[in-house]
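**Q** Sharing a sequence plus its predicted fold:
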Amino acid sequence: MKQYKAYLLDLDGTMYKGDEPIDGASQFIEYLKAQDIPYLFVTNNSSKQPETVAEKLQTMGISATGNEVVTSALATADYIAEEHPGASVYMLGGTGLQTALVDKGLTIKNDEFVDYVVVGLDEAVTYEKLAVATLGVRNGAKFISTNKDVSIPKERGFMPGNGAITSVVSVSTGVQPTFIGKPEPVIMNKALDILNLPKSEVAMIGDLYDTDILSGINVSIDTIHVQTGVSTLADVEAKDIPPTYSYEDLNAVIKSLKGEVD
């Protein structure tokens, strides 16, 4: 396996499952740190602030700081601030999204007369919130969604994700949003800008083909599939564009980087 100068890493299914770390996750990060190889965790989660995501990793023995986490909320805020500095926004979502938008100088409003409507995962969503979002889009606001994940894993099972919430506004208005999170290039390009390395020197690691692996393919970087989450080896081998590599877990990736396996 090629030696890369930096890595982008998925979280759920790659580093942990729920609240349990996956064997090889902490070992891989320690290997990267020992080699002075930079890494970033790239997540579609817009509800949590980067520091909160890092704290969860730390409780599992995985070294992480807020500066090493790129969320779809951060990428969304950057996208809007670059396109329309100081814009007004009506949002559905958690504190992670709200903080990211405000930190970029954007104005949060609670009515439908705004420049942008942003939908992020909102576990307290109501009919009224969806109604205001719908009216905002109908009034001409640009429609943004942090990610298209239709379901997310929870302790009770797979629950409605942000894509499911977004679809209510899409169906009601007939308007498709601009998606920011994986597998879209927006969030990946933000992470690549932070690393500031040639694409040929960066690899994306993840378990789910349709988000993680495809996100790497969509920005023309190599991809490393780990068989510790949703997509199986058979799944990814059947794709028109398979990942660059597929390994049983991150322990196997370490062995390959050390030249102990192919």
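**A** Yep, that arrived.
**Q** From here on, just use CA atoms for contacts and neighbour counts.
**A** Fine.
**Q** The protein: helices as residue ranges?
**A** 25-34, 50-59, 72-83, 95-103, 127-138, 162-173, 185-195, 214-218, 233-237, 250-257 (DSSP state H).
**Q** Can you lay out those as a markdown table showing mean neighbour count and distance to Leu11?
**A** As requested, those are exported to a markdown table (neighbours: other Cα atoms under 10 Å; distance: least, Cα to Cα, whole Å):
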| stretch | mean neighbour count | distance to Leu11 |
| --- | --- | --- |
| helix 25-34 | 17 | 10 |
| helix 50-59 | 18 | 9 |
| helix 72-83 | 22 | 13 |
| helix 95-103 | 20 | 17 |
| helix 127-138 | 19 | 29 |
| helix 162-173 | 19 | 17 |
| helix 185-195 | 19 | 14 |
| helix 214-218 | 22 | 14 |
| helix 233-237 | 14 | 18 |
| helix 250-257 | 19 | 12 |
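**Q** can I assume Cys147 is in contact with Val118?
**A** Just so we're on the same page, residue 147 is Asn rather than Cys. No - counting by Cα atoms under 8 Å, Asn147 does not reach Val118; the two are 10.5 Å apart.
**Q** follow-up on the earlier one: now the helices of the chain as a markdown table including distance to Gln227?
**A** Output for the helices of the chain, formatted as a markdown table (distance: least, Cα to Cα, whole Å):
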| stretch | distance to Gln227 |
| --- | --- |
| helix 25-34 | 13 |
| helix 50-59 | 20 |
| helix 72-83 | 24 |
| helix 95-103 | 29 |
| helix 127-138 | 37 |
| helix 162-173 | 24 |
| helix 185-195 | 22 |
| helix 214-218 | 15 |
| helix 233-237 | 6 |
| helix 250-257 | 9 |
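**Q** quick one, which of those helices is nearest to Ala203?
**A** helix 214-218 (7.5 Å; Cα to Cα).
**Q** another one to put next to it:
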Amino acid sequence: MYKGYLIDLDGTVYRGKEPIPAAKNFIEKLQEKGLPFLFLTNNTTKTPETVQKNLSENFDIHVPASTIFTAGNATVDYMNHQNKGRTVYVVGAPGLVELILASGFQWEETNPDYVVVGLDPGIDYEKMTIATLAVQKGAHFIGTNPDKNIPTERGLLPGAGSLVAFFETSTGVKPTIIGKPETAIMDSAIERLGLAKEEVLMVGDNYLTDIQAGIRNGVDTLLVLSGFTQKEEVPQLPTAPTYVLESLADWSIL
């Protein structure tokens, strides 16, 4: 039925360092059929090339870097479409900074056109100060994604959304959020696929991000019960996904 797929990574293709075998087979079937797909992730700490290498070396999934679409890629698309200038200050991991600067934006700390906030393990008070002052002066405030926490073996760690909330408090300015489940990342990803929304299926394990991204933006959804959202939660979900499966092994690619 579908001519293209948007596919989440963590919880759908793998769980941390653990592969999900059905996902590898699913991807290989898409490749055999020649169906376009993008891996759609809110993670901005790594470049698409780094994600590609991880998929190849650790999960035996071999795809070009062009199939990996991060909230960082969508942020660049958004800034290009806004066309409000080419200077930026980024609070984020090196992967996000590298991606944005490689896209032709220039680093500026005093009066940037944009302030982009993503997950930044190296955050310190000086970065907070520079970003806060820039937004107060009128820089367009962008949050790469709304994820307040990151699940790890240590527990739920602060996510990009937690940092975005800090800057919203310190500046009094509401940010533009790019990542799932927001419209910006979905519009950019579907544009890259070159398809209409009704021709695309959003596949993911997290109802709050992956599935809501589809529901809010008119894209059919497949919730796979291999990660975040559990089977017992499904009957209580406010809006049902288009499809719910235990495993991607149960999905037929036509």
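**A** Looks like it arrived, so ask away. Quick caveat, the model's predicted, so the values are computed rather than measured.
**Q** for the closest residue to Gly105 of structure 1 other than its chain neighbours, what are its contacts?
**A** Spatial nearest neighbour of Gly105 of structure 1, excluding adjacent residues (Cα to Cα, 6 or more residues apart in numbering): Gly86 at 5.5 Å. Gly86 of structure 1 sits next to Lys104, Gly105, Leu106, Thr107 when contact means Cα atoms under 8 Å, 6 or more residues apart in numbering.
**Q** ok, back up a step: so which of the helices of structure 1 is nearest Glu155 of structure 1?
**A** So among the helices of structure 1, helix 50-59 is nearest, using Cα to Cα, at 15.7 Å.
**Q** Aligned to Val42 of structure 1, what sits in structure 2?
**A** Val42 of structure 1 maps onto Leu40 of structure 2 when the alignment is built from TM-score structural alignment.
**Q** What distance do you get for its match to Ser66 of structure 2?
**A** Remark: distance between Leu40 of structure 2 and Ser66 of structure 2 (Cα to Cα, to the nearest Å) = 11 Å.
**Q** same thing with Pro241 of structure 2?
**A** Applying Cα to Cα, one obtains 27 Å for the distance of Pro241 of structure 2 from Ser66 of structure 2.
**Q** neighbour-wise, which of those two wins?
**A** Pro241 (19 against 13; other Cα atoms under 10 Å).
**Q** Pretty sure the more buried one sits against Leu225.
**A** No - using Cα under 8 Å, Pro241 of structure 2 is not in contact with Leu225, being 11.9 Å away.
**Q** Which residue, neighbours along the chain excluded, lies closest to Lys197 of structure 2?
**A** Once chain neighbours are set aside, the closest to Lys197 of structure 2 by Cα to Cα, 6+ apart is Val219, at 5.5 Å.
**Q** What is the burial count for the residue mapped onto the one you found from structure 1?
**A** The equivalent of Val219 of structure 2 in structure 1 is Ile221 (alignment by TM-score structural alignment). Neighbour count for Ile221 of structure 1, taken as other Cα under 10 Å: 20.
**Q** contacting residues around Ile221 of structure 1?
**A** Contacts of Ile221 of structure 1 (Cα under 8 Å, 6+ apart): Lys199, Ser200, Val202, Ala203, Met204.
**Q** and what of Ser88 of structure 1?
**A** Taking Cα under 8 Å, 6+ apart, one finds Leu106, Thr107, Ile108, Lys109, Val114, Asp115, Tyr116 in contact with Ser88 of structure 1.
**Q** re the thing from before, measure the residue nearest to Lys197 of structure 2 to Met128 of structure 2 for me?
**A** From Val219 of structure 2 to Met128 of structure 2 the distance is 36 Å (Cα to Cα).
**Q** Then Leu163 of structure 2?
**A** Distance, Leu163 of structure 2 to Met128 of structure 2, by Cα to Cα: 9 Å.
**Q** Same check on Leu156 of structure 2?
**A** 22 Å.
**Q** next one: Ile68 of structure 2
**A** Distance, Ile68 of structure 2 to Met128 of structure 2, using Cα to Cα: 29 Å.
**Q** Repeat that for Lys53 of structure 2.
**A** As judged by Cα to Cα, Lys53 of structure 2 and Met128 of structure 2 stand 32 Å apart.
**Q** how near is the residue nearest to the spatial centre of structure 2 to Glu199 of structure 2?
**A** Centroid-nearest residue in structure 2: Asn42, 2.2 Å away (criterion: Cα atoms, centre = their mean). Distance of Asn42 of structure 2 to Glu199 of structure 2, computed by Cα to Cα: 22 Å.
**Q** likewise Ala131 of structure 2?
**A** The value you get for Ala131 of structure 2 to Glu199 of structure 2, if Cα to Cα is used, is 40 Å.
**Q** Then Val13 of structure 2?
**A** Using Cα to Cα, one obtains 22 Å as the distance from Val13 of structure 2 to Glu199 of structure 2.
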